[in-house]
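Asker: no sequence on this one, just coordinates:
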């Protein structure tokens, strides 16, 4: 029965119109090129193609071109057995040099994943060449070429040299072995552990293709709230099956290591990282994994956070735990990604200070194959946070970024939110080192030693829904993460344009700028109808669905929204200056000086760092209360504008896609209004002030909003 279902799924993906009908093909539908000049140019290039080699990666290149070119041009590529008369050559540089030394060759970068794409003359004829030092580089170069074709670019005069700026570019799947996805809003986990290793779903291959097309080279298969069972012999064989599928596409697999696994699997009495038996257990386990999966990437660890076991259970440090695991995988060139998301109920300190306090004193003490994985902000993936103070504060430790693609705090899979706008805000933020500017992206790309590797992670928004991500536009966040992971300098607007060009078969190109405007206004809209002016963490308990700024009944103070906004009759906001929690002191003097003064603080972070009276005068002349109200209303208005803009493209997109997005935008508007009304009615009980002109009247009372319950909201634990 399962095989029949799988066959039907593949049939649907082939038979139905690309993207619009189901979205399964993501940004790789390879729509037919409508420009006849370009179509002929592409066809001529692929009339004689030379792709030598017998590796699984080279075979994947041929398969991708055999899939793409007929769909793009209507003509299948012609594979030549020799290079002499080939118009397209895709081959490694060492082989290219032997073909015709008279050709003007553009060498690829020295990076193992780098590539060159260029046009040159060989034997008196024009040739298009994709070359690299490795097969993985050829794969990335091929997908770059296909991206140009899908975007309708000329390929007659190319001179492209590319290499990733970050080494480890991974998706973190918060997927449990029972297929439930924690904070997942697009169905079950795509990993069917029950049928592995014997049954390989086509979706696994298409997942690998999609990741390779944007330069993602790793996947952490399991939840950071880890289950030790995945390290058992039975599950290692299942992981091996996935690793074998992903390997041709340059993707390594990683697993989350539950710190107590020596007790749960090994039947030891302790998991103390300084205990010789525990150390040997991990070394033996690493050896077992690498025997099965020689290119296994390593471990991701969440320890001593939110109930997870860790070295502090034994009065040891994060350094002790991370270095023990690092020593276990080092002989195999593996890495350990040790999460810095830690906070303790026993520590009365401002929660956003705790990660810095726990990790910064250990700068320089982690092994060279440890990457400390730091969330983009010091709290928890909120619609807007300042950059995490650890960036720039640990110059002797390799830090890697952790972004969240799944929209836990951004409307789940029902809200259109283009996340690269948030990500670029963080990547471009300046941490300063002494008096020298040091943006976060530079912190990530700078190697602290010759043996260190750099990295970035994205918490995946992928599930078993036919379109992978639930919301059609959520696919753009997966795509864009890969592009930014490859190059943090990339422009979020350009990435959006790429995604639109590849994903939609638009019937008129005038619709592309409209869709682009929707995407570029979306993040600021959601920040305003949820948490404007630096408010944060005021969502519903547990499921994090919808507003609940009144919540105060959870056992930990820092799980309650009232802990963060601290509204009362005198004002609102969290004082994190020297007269408050002094969290601002964790930043460089230049940054702290700007944010310390409410007159110079970025108004988008005002209430994050300052507690202010309701009548505080804002830069635009409004009082804080009026500005807060108008920000909420502005967020709602922006969603309405997005709805109207989507209506303008109805004739340019597939009817099924149009209807799906239109309905989701309607849901988003309703929920934006809900956020505005519930929050403002609640805060008004403290301000005692009327709503300013332009703010719509609420349709329900505050008590009605408070009574709303969502026991089955998706993605909760």
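Answerer: Perfect, thanks for sending it. From a predicted model like this one, the values you see are computed outputs, not experimental measurements. Residues are numbered from 1 along each chain as shown.
Asker: drop to CA atoms for contacts and neighbour counts, all remaining ones
Answerer: OK.
Asker: pretty sure residue 594 contacts residue 600?
Answerer: Yes. Assessed by CA atoms under 8 Å, residue 594 is found in contact with residue 600 at 5.6 Å.
Asker: I'd assumed residue 96 was in a helix, is it?
Answerer: Yes. Under DSSP: H, G, I helix; E, B strand; the rest coil, residue 96 sits within a helix.
Asker: Pull the number of nearby residues for it.
Answerer: 20 (other CA atoms under 10 Å).
Asker: Okay, and residue 606 sits in which element?
Answerer: helix 606-609 (DSSP states H and E).
Asker: Can you give the distance of that helix from its chain's centre?
Answerer: Distance of helix 606-609 from the chain centroid (CA atoms, centre = their mean, to the nearest Å) equals 26 Å.
Asker: put this beside the first:
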């Protein structure tokens, strides 16, 4: 019997709290630590053995192996493979003919859905995991393990689940030298130098973690791509990763450099309408698919932030996407073409938030059938809060996929606890009115001919994968919401907390309350009331609302708050940039008036006088200052909540989180003091009661420099 099981039995016998064993975070939410009490008794009754057909595929073998690994850890002993009371039967009607007699309703599950059901077979109670395809069995296995881990009832199970989105993809902004753009958890997980000959076992654990939450794709290299990624040497390295990921249901994709035909192909042009360019892309696709038959396709960033693209040749984004789409179509591949674009030239009158819509809306219906346009959740750039991009729901003839950022470039990076589940849920529940009231972003995505969502990964080679324990929850929430965009971020947090720490309600309830409030806390101490993009430039670490001397107007934070003696905020109504009219009429009407605009977006859409009376009855200046203070107070509350949970958490993860919360409090106070010191130079009003004066003069904050901040 394992030592951990003996410890649990000893503690139970003498009424002691269960021992908290050491944990460095590597196992994520797949810890499979021994159960106790009722959860253990229930598990023992339902998991005496795992039974499947003979000669399973690599994917079914992975599913069965995970069940035995997980149940062995949870029960504290190895799991058998013979049919018995409480056995788990796993298979498709083809691989396990015994299931055929049950006449299970698998017709609507597709190739990735699964069914978990309690049945009686040959007089024995068994739990069945069934699917049409082995990928569904893999996802069903992880779903059943989640029930065991969280202490859910296992009696009379009848679960039917299928993903609502086809493409559930992580975008890794990883460079070939190991650096990660906007990465805060170490260097790249991919050791390109040692590939393809050495396949780090960690690649398998990465794939397991993704499969456990339904992620089925990974873009391996940065959207700011280099052409070398498409050379034979790197195709071989990509193949090695694809071979590791394949049993876990994960396809690999590559970001394609638009000028690769010139840089590695020897052509004199990359014009997408040049026949030689089209032929080069077709030959390159044939080469890749020869090595990786299930290669997913290309991700493309073009004519944005200095990247080359079709507009360099007077062509449209549809022209640029379609030449690559034609190349991968014979192989079943797709092209994910990013809509994150803005004009190459500077303009002091342009509103950058309008440019994706202006660039892509006129091209609706002109993209090839295997192109999906990838749209950032907001019209700007992954801010702590943005309105949803008006492009979502505005291109009925073109499939769109949502892009969100899991790595927290603008939300405290590695050290701030800011659970992103509520942010993702807020986006997915936004009503676009594309087909009338109730057409949420989730509904728009689910209704696309090719449906999908992409998340910019927060994964690096840090031992805990994401730079902090609580950043793991963002990866987890993305996967669960990608599977079901209408799921509850709070319920997801409850599952994550139970699996990552303990299912004890005395821990789960308060830690989830802390998590659910944490993103709003960050918004309050960074960018309250619809303020946006006031971070320091380049690294985006810390506040920089005073920056105004960069080469292009739209790079300067002052461009995004426009504070003056009258007030603060950007007028995006008809009297300003008129960005509101990119939205459906029902939304535009609401946003046209400050009184009907939600307070949490008011400064995004309106330039508001300092003495304007907010819905609370307070002036805008007082409201702004009190929101900054509320953010600081919320971090203090999070510290207290975490300290009260110390008995439930191992020392290593407890102390790391405690230290990070101390950093977060210091930086929340820095944000509050620096921003209020700066905005007070325009407002020229006293701070309201309860908000302390900044600790330093404005010049102190303006002088701070961080040239080596991570994630550049």
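Answerer: Structure's in. What do you need? No experiment lies behind these values; they were computed from the predicted model shown.
Asker: still on that earlier bit, average offset between the helix holding residue 606 of the first structure and the second structure?
Answerer: The superposed helix 606-609 of the first structure is, by mean CA distance after the TM-score superposition for the first structure, a mean 0.3 Å from where its aligned residues fall in the second structure.
Asker: Which stretch of the first structure lines up against the lengthiest helix in the second structure?
Answerer: Criterion DSSP state H: the longest helix present in the second structure is helix 651-683. Mapped onto the first structure using TM-score structural alignment, helix 651-683 of the second structure spans residues 655-687.
Asker: Now the matching stretch on the second structure. Mean distance?
Answerer: Mean for stretch 655-687 of the first structure is 0.5 Å (mean CA distance after the TM-score superposition for the first structure).
Asker: quick one: that stretch to chain centroid distance?
Answerer: For stretch 655-687 of the first structure, the distance to the chain centre is 24 Å (CA atoms, centre = their mean).
Asker: How about it, which residues are buried there?
Answerer: Within stretch 655-687 of the first structure, the residues scored as buried using 16 or more other CA atoms under 10 Å are 657-658, 661-662, 664-666, 668-669, 671-684, 687.
Asker: what residue of the second structure matches up with residue 568 of the first structure?
Answerer: Mapped onto the second structure by TM-score structural alignment, residue 568 of the first structure lines up with residue 564.
Asker: That match: what's it in contact with?
Answerer: 682-683 (CA atoms under 8 Å, 6 or more residues apart in numbering).
Asker: Tell me who's in contact with the closest residue to residue 412 of the first structure other than its chain neighbours.
Answerer: Among residues not flanking residue 412 of the first structure along the chain, residue 185 sits closest, at 6.1 Å (CA to CA, 6 or more residues apart in numbering). Applying CA under 8 Å, 6+ apart, we find residue 185 of the first structure in contact with 406, 412-413, 461, 463, 469-470, 714-715.
Asker: Filter those by whether they're kept in the second structure.
Answerer: For the contacts of residue 185 of the first structure, the contacts that are reproduced in the second structure, applying both residues aligned by TM-score structural alignment, their matches' CA atoms under 8 Å, are 406, 412-413, 461, 463, 469-470, 714-715.
Asker: Could you check how far the residue nearest to residue 412 of the first structure is from residue 383 of the first structure?
Answerer: 17 Å (CA to CA, to the nearest Å).
Asker: With residue 191 of the first structure instead?
Answerer: 29 Å.
Asker: Residue 488 of the first structure now?
Answerer: From residue 488 of the first structure over to residue 383 of the first structure (counting by CA to CA), the distance is 20 Å.
Asker: before we move on, what about residue 108 of the first structure?
Answerer: Taken as CA to CA, the span from residue 108 of the first structure to residue 383 of the first structure is 39 Å.
Asker: Then residue 484 of the first structure?
Answerer: Residue 484 of the first structure sits 19 Å away from residue 383 of the first structure, going by CA to CA.
Asker: My guess is residue 402 of the first structure contacts residue 459. True?
Answerer: Yes. The criterion here is CA under 8 Å, and residue 402 of the first structure meets it with residue 459 at 7.3 Å.
Asker: between these two, which one's more packed in?
Answerer: With neighbours defined as other CA under 10 Å, residue 402 of the first structure and residue 459 compare such that residue 402 has more, 24 against 21.
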